[in-house]
Every structure is written in C-alpha cells, then in structure tokens.
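Visitor: Provide a 3D model corresponding to the input given below.
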Amino acid sequence: MNKVPLTVRGAEQLREELERLKRVERPRVIEAISEARAHGDLKENAEYHAAREQQGFIEGRIADLEGKLSNAEIIDVTKLPATGKVMFGTTVLVLEIDKDEEHRFIIVGEDEADIKRGMISISSPIARSLIGKSEGDQAVVDAPGGAREFEILEVLYE
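Guide: Now for the predicted structure:
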C-alpha cells in the first residue's frame, strides 16, 4: 500500500483522537451496553441498540485511524532543505491577482485539510498548481467559477 503524506501536527492529532477513543469513548460505550443489558429484554431495548451502534462507529473509527497512521509518511517540513519551492507541508502566502486578496495556505494531507484554517489538501487543484513553484512565480487554477491566478509572495518552512 502507498504511504500517505502527513504533517507532524496532523499525525499528532490523529494519535490524540485514537487515544481518546481507546481510553475514554470505548470504555464509556462498553459501560452503557452493560447498563442497558441490565434492563432486561434486548429485543426492544433502544438504549442497548443505540449503544451497540455507537460501539460499531467507535471501533470503525479506531480501525480507520490505526490504518491511516500505519500507512502515514510523516513529513517534518522544518527538517527539509529550504529550497524556496512550494512542497508538501510548506506554508504559502499568495496574492489572488484578480481580487487583489492575500491568502495563506498550508499544504497538508487529505485527512488534515481544513479550508477554514487555510489547510489545503495536497491533491486539491490549488495545491497542485502551487507545488514546485517558487516566490515570485504565478500559478493558474482552473476553478469551477473560472480560472484563478495567484502570485506566490512567500514560501515558509515552519
């Protein structure tokens, strides 16, 4: 299976969620199942069925997180040579030329992407157009609303 890129921060967040699910959520739902069982007839026990369903979601998410972490290639951008090129993990300050607006993007893995926080997936059209470019370069992104043109103002390895 292919390794999936993940930033150090992204891997940390996945590990924290995994730990919380194993140490807090899993024991809580097991307790809820135990309590619901004590109420008798399981066929018509909505609390029991809801707890079992929740247990299924928790176990599925645990397996999902363990799989993602085992296939992750954790990249610490601060340890990469600062070549000035946009790559996975870098923070890019750009000027959207048509709108005269500055944006700050951090190029991250699929599971870390959060557009509200400026974290864009490496597979997104914007990230794909910026990868490999340097400060002063321009990138054109074919967006649903038409082409968007960016000028790279700064590339940070933070």
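Visitor: When you work out contacts or count neighbours from here on, use the C-alpha atoms and nothing else.
Guide: Noted.
Visitor: Once you drop chain neighbours, what's closest to Asn2?
Guide: Ranked by Cα to Cα, 6 or more residues apart in numbering and with sequence neighbours excluded, the top spatial neighbour of Asn2 is Asn71, at 7.1 Å.
Visitor: Stretch 142-158: which residues count as buried?
Guide: In terms of neighbour count (16 or more other Cα atoms under 10 Å), stretch 142-158 has its buried residues at Arg148, Glu149, Phe150, Glu151, Ile152, Leu153, Glu154, Val155, Leu156, Tyr157.
Visitor: let's see this one next to it:
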Amino acid sequence: MNKIPLTVRGAEQLRAELQRLRSVERPNVIAAIAEARSHGDLSENAEYDAAKERQSFIEGRIAEVESKLSHAQIIDPAQLDADGRCVFGATVDLEDLESGDSVTYQIVGDDEADIKLGKISIGSPISRALIGKYAGDVAEVQAPGGIREYEVLDVKYI
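Guide: From the prediction side, this is the model:
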C-alpha cells in the first residue's frame, strides 16, 4: 500500500480518534448490545440491530484508522525546506485573478481537509495545480464553473 501523507497535527487527530473509538465508543456499544439482549427476542429487537450496526461501523473505523496510521508518512511543515515551492504541508496565500479575492490554504492529507479551516486535500484540483509552484506563479485550476486562475502570493512552511 502507498504511504499516506499526513501532517503532524493530522496524525495526532487520527491517534486521538482511535483512542476515543477504543476507550469510549467500543465500550458504549458493547453495553448497548448487552442492554438490548436483556430485552429478550433478538429477531424483533430494533435496539439490538441498531447496536450491532453501530458496533460494525466502529470496528470498521478502528481498522481504517489503524491502517492509515500504519501507512502514514508524517510530514512536519515547519521542518520543510522546499525553497519556496508549494509542497505537501505548505501554507499558500493565493489571489483569484478574476475576482481579486485573497485566500490562504494549507495543503494537507485527505483526512485533515476542512475548507472552513483553510485546509485543502492534497488530492483536490486546486492542490494538484499548486504543487511545484513558487510565489509569483499562476496556477490554472479546472473548477466546475470552468478554469480559474490563482496567483501564488506567498508560500510558508508553518
């Protein structure tokens, strides 16, 4: 399996989620299954079915997070030395050439992406267009509404 790029913060978030799933969610669902079993006939017990479904989801998520962490390539943006180039973990200031709007994005792993926090996935069209660019370069992004152009104003490793 390929390495999964994660920032240090993203790896910490996955570890925290794994800890919560193992220590809180798993015991809660086991207790819910035991409670539902005590109600008798399992064939017509909706609570039991819901608890078993929840257990399946939790166990699947635990396996998924463990797999991601075991295949993670953890990158600390503060330790990067990419000579001002856009790379994974970089924080990039952009200007939309059409509207003049300025935005700041950090290029992160798929699990860390949250546009509201200014974090975009390495697999997103805008990230793919930015990778390898320097301050002053123009990136063309294929967006649903057509091609958009962004000028790279600054690249930081924070």
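Visitor: Superposed, how do the two chains score by TM?
Guide: Once superposed, the chains reach a TM-score of 0.96 (TM-score structural alignment, normalised by the length of structure 1), with 158 aligned residues with a Cα RMSD of 1.0 Å.
Visitor: Contact partners for Glu154 of structure 1?
Guide: Residues in contact with Glu154 of structure 1, defined by Cα atoms under 8 Å, 6 or more residues apart in numbering, are Val92, Leu93, Val94, Ser134, Glu135, Gly136.
Visitor: could you redo the last one with a cut-off of 10 Å?
Guide: Residues in contact with Glu154 of structure 1 (Cα atoms under 10 Å, 6 or more residues apart in numbering) are 84-86, 91-95, 104, 134-137.
Visitor: Looking at these, which is nearest Pro27 of structure 1?
Guide: In terms of Cα to Cα, no member of the contacts of Glu154 of structure 1 lies closer to Pro27 of structure 1 than Thr91, at 39.1 Å.
Visitor: For the longest helix along structure 1, give me the average deviation versus structure 2.
Guide: Assignment by DSSP state H gives helix 46-70 as the longest helix of structure 1. Following the fit onto structure 2, the mean deviation recorded for helix 46-70 of structure 1 is 0.7 Å by mean Cα distance after the TM-score superposition for structure 1.
Visitor: in that helix, what counts as buried?
Guide: Under the neighbour-count criterion of 16+ other Cα under 10 Å, helix 46-70 of structure 1 has Glu47, Tyr48, His49, Ala51, Arg52, Gln54, Gln55, Ile58, Ile62, Leu65, Lys68, Leu69 buried.
Visitor: can you tell me the distance between the two ends of stretch 84-97 of structure 1?
Guide: Start-to-end span of stretch 84-97 of structure 1 (Cα to Cα, to the nearest Å) is 21 Å.
Visitor: Helices of structure 1, start to end?
Guide: So, for structure 1 - with DSSP H - the helices run 8-20, 26-38, 46-70, 125-130.
Visitor: Redo the ones you listed as a markdown table? Include distance to Glu110 of structure 1.
Guide: As requested, those are exported to a markdown table (distance: least, Cα to Cα, whole Å):
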| stretch | distance to Glu110 of structure 1 |
| --- | --- |
| helix 8-20 | 10 |
| helix 26-38 | 26 |
| helix 46-70 | 11 |
| helix 125-130 | 12 |
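Visitor: of those, which approaches Pro144 of structure 1 most closely?
Guide: Pro144 of structure 1 lies closest to helix 125-130 among the helices of structure 1, at 10.6 Å (Cα to Cα).
Visitor: mean distance, the closest one to its aligned residues in structure 2?
Guide: Counting by mean Cα distance after the TM-score superposition for structure 1, helix 125-130 of structure 1 comes out at 1.0 Å.
Visitor: which outside residues touch that helix?
Guide: Under the criterion Cα under 10 Å, 6+ apart, residues 85-88, 92, 94, 105-108, 119-123, 137-143, 148-152 lie in contact with helix 125-130 of structure 1.
Visitor: Quick check: buried residues in it?
Guide: Residues of helix 125-130 of structure 1 classed as buried by neighbour count (16+ other Cα under 10 Å): Ile126, Ala127, Arg128, Ser129, Leu130.
Visitor: Likewise for stretch 90-99 of structure 1?
Guide: Neighbour counts over stretch 90-99 of structure 1 (16+ other Cα under 10 Å) mark Thr90, Thr91, Val92, Leu93, Val94, Leu95, Glu96 as buried.
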